[in-house]
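# next one to model:
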Amino acid sequence: MSYDAIILGAGGAGLLAAATAGQAGARILVVDHASEAGRKILISGGGRCNFTNLGVEARCFLSENPHFVKSALKRYTQWDFLALVEAHGIAWHEKTLGQLFCDGSARQIVDMLLAECRRGGVEIRLSTPIGEIGHADGRFTVGRDTAPNLVIATGGPSIPKMGATGRAYAIAEQFGLKVVTPRPALVPFTLGGEERMFKEISGIACPVVARARGAAFEEAALFTHKGLSGPAILQISSYWSPGETISLTVLADASDHLRAAKRRMPRAHLKAALAERLPNRLAEALTARIGIDAELGALPDKALDAAAETLTRLTFRPTGTEGYAKAEVTAGGIDTAELSSKTMEARKLPGLYAIGEAVDVTGWLGGYNFQWAWSSGVAAGRAIGAADGKRRPADA
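Predicted structure coming up:
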């Protein structure tokens, strides 16, 4: 069969790209080896899909070229996607930090995208291995199908149990596009050595400020039997590199609090003072980490300030992360230097596009990566639709 574009991947980016191009008049085929479309959408946000964020800005994305995202995000914004959600009658609500979720189910977002694809006459083939891909005489071949345009929308290798692979990178390299080394992002840390003492407080969470490489996120951290997790940890993991340290502020006003506690209850020990503000088991673990076992009244203020320094900059050197199996997304990917920021088309090979997680663009936790999927997908879909519109009069 002959199409105007073949889109590899029936995830969020691929489906919206297909719908956009199809509704502009292009003949579109979407191919995916999975048995159902939008599998990552279905499990996201606890089953309610954190589909975008009210605070989307370019600074909320990591890439070797931090300016690359600006064009696509400006041309298809979070407000544009929200308008589409509302047009389909999907009820939504805002959680913390501008995160938007469906009131009902994430399946509503998948159904919406599939409905948009039907409006555009898009053909979707599921449970279909992609197989070999070729290119000759200005046309791409995927199996027995051909098209002048090919869109890489197969995502990254995060969450392999959902069928995720690194196929996008192999396709890119087949056609001469560079790939920034992929790595797990928005992922829990593992700890070892003496830091495993925090294994004893597995399941304890508390608000923190997590820091690494000049980045800082103020959200919750969760101590686990393997190491550290929770929103603040997932956020900072995208900025971390193996061998580096991270720091947590667990009590921002620790110095003032400890000095006040010394005046109020001089016979109490450090653990009692910390337990006023922190979970009891965490207070116990931090007291052991600080190594002070004396009445507060017997401690000089310098000792209290030293303890406070630990509480405001609790430092860890992770042994690693929990890998792609637990990573929300993949950092790295197809080098943005290879792509047009306006259309997502490859500079070296007209007709080849890359969108979504396959590209070296990684958003913060909280709906940002979905917005990149929508914005980059629409950018490619519009470009394909516009090119098809130019061809149709001549074809006719």
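# contacts and neighbour counts: CA atoms only from here.
Fine.
# so how far is G291 from L314?
14 Å (C-alpha to C-alpha, to the nearest Å).
# now the other sequence, so there's something to compare against:
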Amino acid sequence: MTVTTPENREFDVVIIGAGAAGLMCAAVAGARGRRVLLLDSANKVGKKILMSGGGRCNFTNMHSTSDNFISANPHFAKSALSRYTPWDFIALVEKHGVPYHEKKLGQLFCDRSSKDIVRLLLDECDAMGVQVLTHSPASNIQLGAPLSQAASRSPHRLQTPRFSVSCESLVIASGGYSIPTLGSTGFGFDFARSLGIPVLPTRAGLVPVTLEPKQLRKLQGLAGVSVDTVTAASGAAFRENILFTHKGLSGPAILQASSYWQPGEALEIDLFPGLDLAEHIHTMQHQRPKLELKNLLGEQLTKRVAQRWCDLWLESKPLEQLGKDDIQRVVSACKPWKVWPAGTEGYRTAEVTLGGVDTNALSSKTMEARNHPGLYFIGEVVDVTGHLGGHNFQWAWASGQAAGERA
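Take a look at the predicted model:
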């Protein structure tokens, strides 16, 4: 239910941010009979949901566990994730008759459109009497006095562009810095800092990497080509495709590794995952001795990549002419291919923000701030970041559920 002016400006719960976590929290709190107001500064709710998954929304992952998340405290997310599983959200999707399919690796997408997920969440909110206001940034937030300072805790107060609001519980679900064109500002980080709540350093995650001009020139003409790899950074490795771009490298494997990569480090890209390349060449020398090296490599790397590798680092000649040193050069150029990124494309194209509100300041069961009763942080604003493939949405649902059950 989207309204222009609330019928009542005194609420039990006010949620700032109508993204995935905020919408989920609003529906759950509303189901408890709480009077809920959901505020968003954008012109419509769920913008990140709408653009996700190429417009199909990878809304969860069937295999999602706490192992699929990055946090300074790897145990923090376990409580919420165990109490609201992918199967719980799948049940909600099926309840609303939203058709979906598994793409790969447990990744679930809408058959039709991401709009189905936004509609599902809005319908849940509407059924629970949640009032939703867009074009409504919150300002002048004043937290109520805790019990130690008053006979009963006074309400939180805040200002919208049109009126003042009071509430018993305030939930910050405003997201991070990623994709600022959708309206992300880092509001939640600034608000937490203003209260003395620690915010861990933030950076772009699940983001393409850029290469220096000299390296780009070596790879010129390969933009748009995708190859299967195992890509590793800081000890984390992912079996997925990489994609050559005009600026550097992207694709699922690069996005995954980017969340672990640190400036100055190399990405190690195994271009022949699961294959003993030296042994494979030896075998082919006997079976297909006249085959050119570039054609053998091209069976895995595509003809364009194989040709470029031979032009840059190898010499393409019949396999029967390759000696031990030649084979070692081939292996060294491919297993792994080491790349030193110049940086990343930053928050402009990042799917998530790494870092955020320190989990040590929050209850893992309820998402409530330990030193600020009635204040909650959920979703991307918290220092919990998922891998690619629906895990970040699962954190939104789980953390929203956790706060909604208490706020």
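# coming back round to it: settle it for me: which of L314 and G291 of the first structure has more neighbours?
L314 (18 against 11; other C-alpha atoms under 10 Å).
# in contact with the more buried one, which residues?
Shown in contact with L314 of the first structure (C-alpha atoms under 8 Å, 6 or more residues apart in numbering): 247-250.
# again, only using 10 Å
With contact set as C-alpha atoms under 10 Å, 6 or more residues apart in numbering, L314 of the first structure has these partners: 210, 246-251, 286, 289-290, 308.
# just the helices in the second structure please.
Along the second structure, counting by DSSP state H, helices occupy 20-31, 47-51, 78-83, 86-95, 115-127, 187-194, 213-218, 252-258, 277-287, 293-301, 303-312, 324-334, 391-404.
# and L73 of the first structure, how far from W374 of the first structure?
L73 of the first structure sits 9 Å away from W374 of the first structure, going by C-alpha to C-alpha.
# what about those two, which has more around it?
Counted by other C-alpha under 10 Å, L73 of the first structure and W374 do not tie: W374 has more neighbours, with 28 against 23.
# show me what the more buried one aligns to in the second structure.
Applying TM-score structural alignment, one finds that W374 of the first structure aligns to W397 in the second structure.
# check S105 of the first structure too.
By TM-score structural alignment, S105 of the first structure lines up with S113.
# related to what we said a few turns ago, ok, which of the helices of the second structure comes nearest I172 of the second structure?
Across the helices of the second structure, I172 of the second structure has its closest neighbour in helix 187-194 (6.3 Å, C-alpha to C-alpha).
# where in the first structure does the closest one fall?
Under TM-score structural alignment, the match for helix 187-194 of the second structure is residues 167-174.
# which of the residues in the matching stretch are buried?
Within stretch 167-174 of the first structure, the residues that qualify as buried are 167-169, 171-172, counting by 16 or more other C-alpha atoms under 10 Å.
# likewise for stretch 372-390 of the first structure?
Neighbour count says stretch 372-390 of the first structure has 372-385, 387-388 buried, by 16+ other C-alpha under 10 Å.
# how far off centre is that stretch?
Offset of stretch 372-390 of the first structure from its chain centre (C-alpha atoms, centre = their mean, to the nearest Å): 22 Å.
# of all the helices of the second structure, which one is nearest L39 of the second structure?
helix 20-31 (9.0 Å).
# what's the average distance of the closest one to the first structure?
Following superposition, helix 20-31 of the second structure is found to deviate from the first structure by 0.6 Å on average (mean C-alpha distance after the TM-score superposition for the first structure).
# that helix corresponds to what range in the first structure?
The alignment of helix 20-31 of the second structure onto the first structure (TM-score structural alignment) covers residues 12-23.
# same question for stretch 86-97 of the second structure.
Going by TM-score structural alignment, stretch 86-97 of the second structure sits over residues 78-89 in the first structure.
# from the chain's centre, how far out does that stretch sit?
Counting by C-alpha atoms, centre = their mean, stretch 78-89 of the first structure is centred 21 Å from the centre of its parent chain.
# next: stretch 64-78 of the second structure.
The chain centre lies 13 Å from the centre of stretch 64-78 of the second structure; the measure is C-alpha atoms, centre = their mean.
# check contacts around I6 of the first structure.
I6 of the first structure is in contact with 14, 18, 27-31, 123-124, 140-142, 145-152, 352, counting by C-alpha under 10 Å, 6+ apart.
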